[in-house]
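Undergrad: Okay, predicted coordinates and the sequence, questions at the end:
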Amino acid sequence: MTEPTSPLQIGDYRRFWLARFMAVFATMSMVVLLGYQLYEVAREDYGMGVAEASFQLGLLGLVQFIPLFLLTPVAGLAADRFDRRHVAAFANGIDACVAAVLALATWQDALTIPILFTLAAMHGAARIFVGPAMSAIAPNIVPPPLLPRAIALSSIAWQVASVAGPAVGGVIYAGTMWLPHAISAALLAGSMLMILTVRPIKAVHEGARLKPLKQIVEGLIYVWRERFLLGCITLDLFAVLLAGATALLPVFARDILFVGPEGLGLMRAAPALGAASVALILSFRPLEREVGVKMLWAVAGFGALTIAFAFSRSFALSLAILAAMGAVDMVSVFIRSSLVQLFTPDDRRGRVSAISGLAVSASNELGEMQSGLAAAILGTTGAVVFGGAGAIFVTLVWAWYFPELRRARSFEPAELKREVST
């Protein structure tokens, strides 16, 4: 039988790709509009000013992070002990219920801040189980030489859906507010069914007989002891935590650029458009040399562009800067995801993916909280400038403290391990 030369030649991978696309399209539309609805409800129904309503957006990030923090070890363990398809499908089913309730509450004009916070927390709990399970599936259905390309193609699914979801959702919301949430519920249900069509996957690892708590602790200790993994994961955590401008996009859309929900959808889509363009290039011409240094430069560039976005008062220029932010972030994400997956043994991949997912979620949700709090103190522009400068500072510190990151030159597993241990 001829060996595949592309992940798309593998039927299981095609179904995995489609399931990922449908889920991301749905959740991105739902989450972006949820943030806009929270800001709108806070301003209109509760009579809050810009600073107070911005702080509510920060709290929204916090209520999503709490279940993520509490359930991450359990999610990683589930991805290592059970059929990863079932874990991902169950989580998508929970998210579908969240979207359906949000559609109903919007239709009935019954939204309140407590309801929105509750639904956001449920979404955060569901998402943490999706991430580790889906990340750990790809290495099991494609051969190792195709894994970097499979990750790039998977990123395309994520980024294209991230472009289309908010943009389409924003346009539909402007006409019929409940409809985009109903569409999200249907797509999440479809993703749940699609992932179940992938062949059964059961992780085989040497810790199978260990008690669950011991396995969780083992995964945390493994990441802590492996400086290379720790550096990769925490770089993203702290850099994006500080440069979390996306949390304040509803403020820019409503009260600074005056472009409404349609403009917000385009603003949330712009980074994903830039990222999808880079992911498409990387799927055909993946990076091969000096990958660690390129990852560090990409994170620093993300911080610099965040500062530029803070001062823009042109909608077109803001969209261009956001697209550039997505492009450089995609370079960082592609390199970091590939390095983490290739460096980690399969028996620990679910737990390490969960910890990595926690870092990504913390950088997003806690970044939203940091942005909301900073905006209440420094103003919207000052908060975004502070975050961008912080991301640049973190990159400089990590380049010095984790020299293993600078030494990573390739994606070849054996060569990578020699490079970072030198």
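TA: Arrived safely, thanks for sending. Numbers count the residues shown, from 1 in each chain.
Undergrad: Every contact and neighbour count from this point should use C-alpha atoms.
TA: Will do.
Undergrad: Please enumerate the helices of the stretch 151-300 of the chain.
TA: 179-195, 212-225, 227-242, 249-251, 260-284, 291-311 (DSSP state H, counting those that start in this stretch).
Undergrad: just checking, which of those sits deepest inside the structure?
TA: helix 249-251 (a mean of 26; mean count of other C-alpha atoms under 10 Å).
Undergrad: what packs against that helix?
TA: helix 11-44, helix 260-284 (3 or more C-alpha pairs under 8 Å, 6 or more residues apart in numbering; DSSP states H and E).
Undergrad: also this one, for the comparison:
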Amino acid sequence: MLQTFRSLESRYFRVWLGSVFVSNMGTWLQRTAQDWLVIAFLSKDNATAIGIVVLLQYIPQLVLSPFTGFLADYIDRARLLFITQLLLMSTSLTLGILAVSELVTLNHLYLLALIHGVVVAFDIPARHAFVSDIVSEKKLTNAVSLNSVSFNSARLIGPAIAGVLIASTSTGWVILMNAMSYIPMLCCVLWFSLKSSCVFKHQSSTKGPNKISDGFVYISSRREMVVALAMVSCVCVTGMSFAVYLSSINVNEFHGGAMQYGLLVSMMAVGSITGAVLTASLPAPTVRRMIYVATAYAVACFCVAMSDSMWMFCITLVFLGMTLQLMTTSVNAFMQISSDKRYKGRVMAVAISVILGSTALGGPIVGWLCDEFGGRYAIGLGALLGIIACIIGIVSLSRSSCTIVSKMELKG
């Protein structure tokens, strides 16, 4: 049990994890409120509108990842995080004020979603790579997994609280609460900037390779990294667009309100926490493990799509959340462990851009499927893509085996 939480031995990581949890809690308050604002007030039950919001939030990360990853390797990550957190706080504050004053329109939300996405494109590579600055290499997999536990614990609690708060106040006030949740994170990274001895200084990109394209070149020369990214991109096309199909099914099939939508997101988060804890207690991830997880994800999608009752739907969502988290956390840890410290920011930028870029492309597709055929067809597409991810992994392993056999025969 102690091994599962071994990275918490670092005081600095404990401070980081606590501030990240508060920030993540606020993020899920806003996500739930924002989704409900779009589908219930601004778009008349249109899932495609939520898909467009997803696209605008995530497409900047796909476009900007080469530059933002380079920046995360080149400048002080703590100072970069302070700037991005301050800007994210400003976007949330703007949206919250517009919503409270009842002046917000769908176009306002689209614009702020795009600005948010641009800032996050700079924030996420630095945030992921920063973990390697405050924990040792031996504890990195565990720290990455506990980061995921923090994120998904907030995802478990945040939407449920948001549902109650939306029913009792309004979406605008909930979004303003997220703006305030950035304060602990700002204090944390400011402290790290001032107390520079607390981190294991990352090697500056001014020493050695310093090209923006190095992240792509580095990954392309390592087949297992390419395979891992191909597998996770298949899973994330529909898996990470859960806000789209859950909101559609909640409104159009189960005829629920904000509280019930929060419940559905929280049930998926229960599985996500389980998956993150499992990853924290397991050894370093491999492609073989990802194949097993992709298969389980396909089965989970099929079970959710076939669940008729509300309670069976909730139970199968736990299984879906667990398999989705196992895949994304395993790939995240695999990419960090397998990359040289000099390239870590750029490698993580590429990895994150693949995950979130797949989500961006999948958002409008999932929204269209929900509007035209129903949310269950979108989840069924996830089962098909999970099978494709599994096939990619199996083909890669079989080729690796053939290569090893050929080398042995040549030596013989």
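TA: Right, received. Where do you want to start? Being a predicted model, the structure only gives us computed values, none of them experimental.
Undergrad: What does the TM-score come to for these two?
TA: Remark: TM-score between the superposed chains equals 0.88 [TM-score structural alignment, normalised by the length of the second structure]; 391 aligned residues with a C-alpha RMSD of 2.3 Å.
Undergrad: about what we covered before: what would the helices and strands packed on helix 249-251 of the first structure look like in CSV with distance to Val352 of the first structure?
TA: Formatted as CSV, these follow (distance: least, C-alpha to C-alpha, whole Å):
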stretch, distance to Val352 of the first structure
helix 11-44, 20
helix 260-284, 23
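Undergrad: picking up where we left off before, tell me which of the helices of the stretch 151-300 of the first structure lies nearest to Arg349 of the first structure.
TA: Closest of those to Arg349 of the first structure is helix 212-225, at 9.0 Å (criterion: C-alpha to C-alpha).
Undergrad: So which residues make contact with the closest one?
TA: Residues from elsewhere that reach helix 212-225 of the first structure, judged by C-alpha atoms under 8 Å, 6 or more residues apart in numbering: Pro73, Val74, Gly76, Leu77, Gly207, Leu229, Leu230, Arg348, Arg351, Val352, Ile355.
Undergrad: What angle do helix 227-242 and that helix make with each other?
TA: Angle of helix 212-225 of the first structure versus helix 227-242, following axes from the mean of the first three to the mean of the last three C-alpha atoms, to 10 degrees, is 90 degrees.
Undergrad: what distance separates helix 212-225 of the first structure from the middle of the whole chain?
TA: Chain-centre distance of helix 212-225 of the first structure: 23 Å, with C-alpha atoms, centre = their mean, to the nearest Å.
Undergrad: got it, and stretch 356-363 of the first structure?
TA: Chain-centre distance of stretch 356-363 of the first structure: 8 Å, with C-alpha atoms, centre = their mean.
Undergrad: And stretch 276-296 of the second structure, by the same measure?
TA: Between the centre of stretch 276-296 of the second structure and the centre of its chain there are 17 Å (C-alpha atoms, centre = their mean).
Undergrad: got it, and stretch 387-396 of the first structure?
TA: Distance, stretch centre to chain centre, for stretch 387-396 of the first structure: 19 Å (C-alpha atoms, centre = their mean).
Undergrad: Kindly report the same for stretch 254-271 of the first structure.
TA: 20 Å.
Undergrad: so where in the second structure does it end up aligned?
TA: Mapped onto the second structure using TM-score structural alignment, stretch 254-271 of the first structure spans residues 251-268.
Undergrad: can you list contacts of that stretch?
TA: By C-alpha under 8 Å, 6+ apart, stretch 251-268 of the second structure touches 32, 36, 45, 155-164, 166-167, 243, 246-247, 250, 310, 314-315, 317-322.
Undergrad: likewise stretch 368-386 of the second structure?
TA: 46-48, 234-235, 237-239, 244-246, 248-249, 294-295, 297-302, 304-306, 366.
Undergrad: Equivalent analysis for stretch 134-142 of the second structure, please.
TA: 4-7, 10, 12-13, 131-132, 143, 198-200, 279-281, 284, 333, 337.
Undergrad: Thanks again, I'm all set now.
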